[in-house]
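In: Give me a 3D structure for the following:
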Amino acid sequence: MKARVSVCIPFYNCGHYITETLNSVFASTYPDLEVIIFNDGSTDRKSLETLLVIEQTYSNLKIIHSENLGVAAARNKIAEIASGEYIAFLDADEQVSPTFYAQAVKVLQQYKNVGFVASWIKEFGDSEKVWVAWNTEFPYLLAHNTLGVCTVVRKAAYLATGGMKSLLAENLEDYECWINMSEKGWLGVVISELHYFYRIRSDSRLQKSNREQLLYLYELIAALHPELYQDYGAEIYHFLNQNGASWLWDNPSQNTVELNVNSTGMVKDNPLES
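Out: Here you go, the predicted structure:
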């Protein structure tokens, strides 16, 4: 339905957090929301009991039960089912501000080349870090992911570009999706306000990941987009050197050098030149 936002929440054993997540969604100022929870084969008894209570509590909520597909496939399934012109991804332990959906739809309606809208991120739980991001632009998006999964996406663009890939379901499936949509001409706009509240917990999928896994996934993303990384290879090279050249790396021969770093993390002067 035109201008409807379908909030898509994949759920796997997150009974402890889902009520807080739903409270944040239903506090939204946006008038036309469809909320879909996709139970991706949960096994925890208390989580299943919580879903049953939620189903009886909220009349404007749809719960779909499935065997375990993995988070990427679960999001794609919800996107296919959703009736809204826009789909809003949100994980079952996260929260969103009351005004985010309204602001995001305003951007999507004003700019037809925008495929998705995100915001700055505020962590909570085991961290209070703030993540600042900018509109998706190459080569910056290729060098590092500063977006989260909490985005409002133009459904037609998401489905046309293939959605999220189960190949990357261990992590970074959303990151590759934003790269893929941007490569195919859809701009990602980031609202410079804190609308996405990302829970940090020790048992989360991201916290359980390791360096080797992430390096493998980054290599896989590059292999999925060879022309993109080839076209922007030189710019990525200059970008990384500008923000952290090799003489800033861990070097035992220079371990007494103190770097002069400003508030943005950029080195103001090369200490080896003095």
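In: going forward, measure contacts between C-alpha atoms and count neighbours the same way
Out: Noted.
In: Can you name every helix or strand that the longest strand seen in the chain contacts?
Out: The residue-count maximum for a strand in the chain (DSSP state E) belongs to strand 187-200. Strand 187-200 sits against strand 95-96, strand 114-125, helix 173-183, with contacts defined as 3 or more C-alpha pairs under 8 Å, 6 or more residues apart in numbering; DSSP states H and E.
In: Strand 114-125 and that one, what's the angle between them?
Out: Angle, strand 187-200 to strand 114-125, by axes from the mean of the first three to the mean of the last three C-alpha atoms, to 10 degrees: 20 degrees.
In: Which parts of this protein are strands?
Out: Under DSSP E, the chain gives strands at 5-11, 33-40, 61-66, 86-89, 95-96, 114-125, 130-131, 152-154, 187-200.
In: Kindly calculate the angle that the third one makes with strand 5-11.
Out: Which is strand 61-66. Between strand 61-66 and strand 5-11, the angle comes out at 40 degrees (the same axes, to 10 degrees).
In: Just the buried positions in strand 61-66, please.
Out: Leu61, Ile63 (16 or more other C-alpha atoms under 10 Å).
In: just how off-centre is that strand within its chain?
Out: Computed by C-alpha atoms, centre = their mean, to the nearest Å, the separation of strand 61-66 from the middle of its chain amounts to 22 Å.
In: Report all helices and strands that it contacts.
Out: Judged by 3+ C-alpha pairs under 8 Å, 6+ apart, strand 61-66 is in contact with strand 33-40, helix 45-57.
In: The structure of the following sequence is requested for comparison with the preceding one:
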Amino acid sequence: MGKVSVIMPVFNSATTLHNSVLSVLSQSYPDFELLIVDDGSDDNSYELALSLAEQDKRIRCFRLPCNSGAAVARNKAIAMVSGRFIAFLDADDLWLPDKLEKQVEFMLSNHAPISFSSYYKIDGEDNNIGFVGVPERVSYQDLLKTCYIGCLTAMYDTHHFGKVLMPEVRKRQDYALWLTLLKHTDYAYGISQPLAKYRIHKGSVSYNKFSAARHTWRVYRECEKLPVPVAAYYFTHYALRGVLRKYAPAFARLTGVMH
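Out: Predicted coordinates for the structure are as follows:
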């Protein structure tokens, strides 16, 4: 069907790395390689990755000489992949066991060059704290308004795009990549079934809404080169959707009580 190359950047992730790797090794779809790139960790993440690689020949480990950011780590791996499909998983997130099987089958059946899925949110103790659904498809313009694509669920087909690297910015580089890919196809296609678990923790970009907003603006201006009025238009959509996502559930509960 097509080999999948899984990209996993690692930085001081010794406490979560094993479970994240195990969620890849436990996939029902066996035709994959896992490229782990240690981004200058100062804990024992790299040694742990090496020990895991000794147990499964599908794992390949690399190490950057100093901390350079997730984009640099991911790009090092992308340059060396051998699979048709490229997927991403951070070292603190998890995949459900049929993630690769479901997604590869979906992409081949629907001739989808890039896909993504719904996912669960979990806390530091693996407790389920939320759910993120996705639309059936999104265009470049749709994605400028809000990033529907969770990096841990994304997969793109190199037969369509070739190997496309992430812009080497410190944050939101995955968002910038999806925008780049969507300039070369009509849509990214969403899978409604949740296929992954995204860990929320203090310090993550998604946790710090102000930081996420600032880096989103930088993607508009520095990566996409949008003029200020155009960037402001899409940023307004991004901000309003963020407010709605935060307060709509509470509003729905309130109106339900009132009725």
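In: What's the TM-score once they're superposed?
Out: Comparison of the two superposed chains (TM-score structural alignment, normalised by the length of structure 2) gives a TM-score of 0.79, and 244 aligned residues with a C-alpha RMSD of 3.4 Å.
In: between the helices and strands packed on strand 61-66 of structure 1, which gets nearest to Val71 of structure 1?
Out: Nearest to Val71 of structure 1, of all those, is strand 33-40, at 7.7 Å by C-alpha to C-alpha.
In: What residues in structure 2 pair up with the closest one?
Out: Counting by TM-score structural alignment, strand 33-40 of structure 1 pairs with residues 32-39 of structure 2.
In: Any chance of the helices and strands packed on strand 187-200 of structure 1 in a markdown table with mean neighbour count as columns?
Out: Converted to a markdown table, these look like this (neighbours: other C-alpha atoms under 10 Å):
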| stretch | mean neighbour count |
| --- | --- |
| strand 95-96 | 24 |
| strand 114-125 | 22 |
| helix 173-183 | 22 |
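In: Make TSV out of the ones you listed and add distance to Tyr232 of structure 1.
Out: Formatted as TSV, those follow (distance: least, C-alpha to C-alpha, whole Å):
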stretch	distance to Tyr232 of structure 1
strand 95-96	34
strand 114-125	22
helix 173-183	12
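In: and the match of strand 33-40 of structure 1, how far out from the chain's middle?
Out: Centre to centre, stretch against its chain (C-alpha atoms, centre = their mean), the figure for stretch 32-39 of structure 2 is 15 Å.
In: Relative to Gly70 of structure 1, which of the helices and strands packed on strand 61-66 of structure 1 is closest?
Out: Comparison of these against Gly70 of structure 1 by C-alpha to C-alpha identifies strand 33-40 as nearest, at 7.0 Å.
In: And Trp120 of structure 1? What does it align with in structure 2?
Out: Checking TM-score structural alignment: Trp120 of structure 1 goes with Ser118.
In: circling back: between the helices and strands packed on strand 61-66 of structure 1, which one is nearest to Ser166 of structure 1?
Out: Comparing these by C-alpha to C-alpha, strand 33-40 comes nearest, at 13.7 Å.
In: Which elements pack onto the closest one?
Out: strand 5-11, strand 61-66, helix 71-81.
In: Please repeat the previous calculation with a cut-off of 10 Å.
Out: strand 5-11, helix 18-26, helix 45-57, strand 61-66, helix 71-81, strand 86-89 (3 or more C-alpha pairs under 10 Å, 6 or more residues apart in numbering; DSSP states H and E).
In: Run a quick check on Val72 of structure 2 versus Leu64, I expect a contact.
Out: Yes: counting by C-alpha atoms under 10 Å, Leu64 is a contact partner of Val72 of structure 2 at 8.9 Å.
In: what do those two both touch?
Out: Val37, Asp39 (C-alpha atoms under 10 Å, 6 or more residues apart in numbering).
In: quick revisit: now do the buried residues in the longest strand of structure 1.
Out: Neighbour-count burial for strand 187-200 of structure 1, counted by 16+ other C-alpha under 10 Å, picks out Leu187, Gly188, Val189, Val190, Ile191, Leu194, His195, Tyr196, Phe197, Tyr198, Arg199, Ile200.
In: Could you tell me the angle between it and helix 173-183?
Out: Per the same axes, to 10 degrees, the angle that strand 187-200 of structure 1 makes with helix 173-183 is 170 degrees.
In: mean deviation of strand 187-200 of structure 1 from structure 2?
Out: Its matched residues in structure 2 lie on average 1.1 Å from strand 187-200 of structure 1 after superposition (mean C-alpha distance after the TM-score superposition for structure 1).
In: still on that earlier bit, out of the helices and strands packed on strand 61-66 of structure 1, which one sits most buried?
Out: strand 33-40 (a mean of 22; mean count of other C-alpha atoms under 10 Å).
In: Average separation of it from the aligned part of structure 2, please.
Out: So strand 33-40 of structure 1 averages 1.2 Å relative to structure 2 (mean C-alpha distance after the TM-score superposition for structure 1).
In: which residue lines up with Ile213 of structure 2 in structure 1?
Out: Wrong residue type there; residue 213 of structure 2 is Ala, not Ile. Per TM-score structural alignment, Ala213 of structure 2 is aligned with Leu215.
In: what's near enough to touch that match?
Out: Neighbouring residues of Leu215 of structure 1 by C-alpha under 10 Å, 6+ apart: Ile221.
In: Same check on Ala92 of structure 1?
Out: With C-alpha under 10 Å, 6+ apart, Ala92 of structure 1 has these contacts: 8-22, 37-38, 199.
In: Got a quick ChimeraX command for the buried subset of those?
Out: Selection of the buried residues among those in ChimeraX, burial being defined by 16+ other C-alpha under 10 Å:
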select :8,9,10,11,12,13,14,15,17,18,19,21,22,37,38,199
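In: Quick check: which of the helices and strands packed on strand 33-40 of structure 1 is nearest to Ala160 of structure 1?
Out: Nearest to Ala160 of structure 1 among these is helix 71-81; the distance by C-alpha to C-alpha comes to 11.2 Å.
In: The residue nearest to Thr16 of structure 2 when sequence neighbours are not counted: neighbour count?
Out: Leaving out its chain neighbours, the residue that sits closest to Thr16 of structure 2 by C-alpha to C-alpha, 6 or more residues apart in numbering is Asp92, at 5.1 Å. Counted with other C-alpha atoms under 10 Å, residues neighbouring Asp92 of structure 2 total 23.
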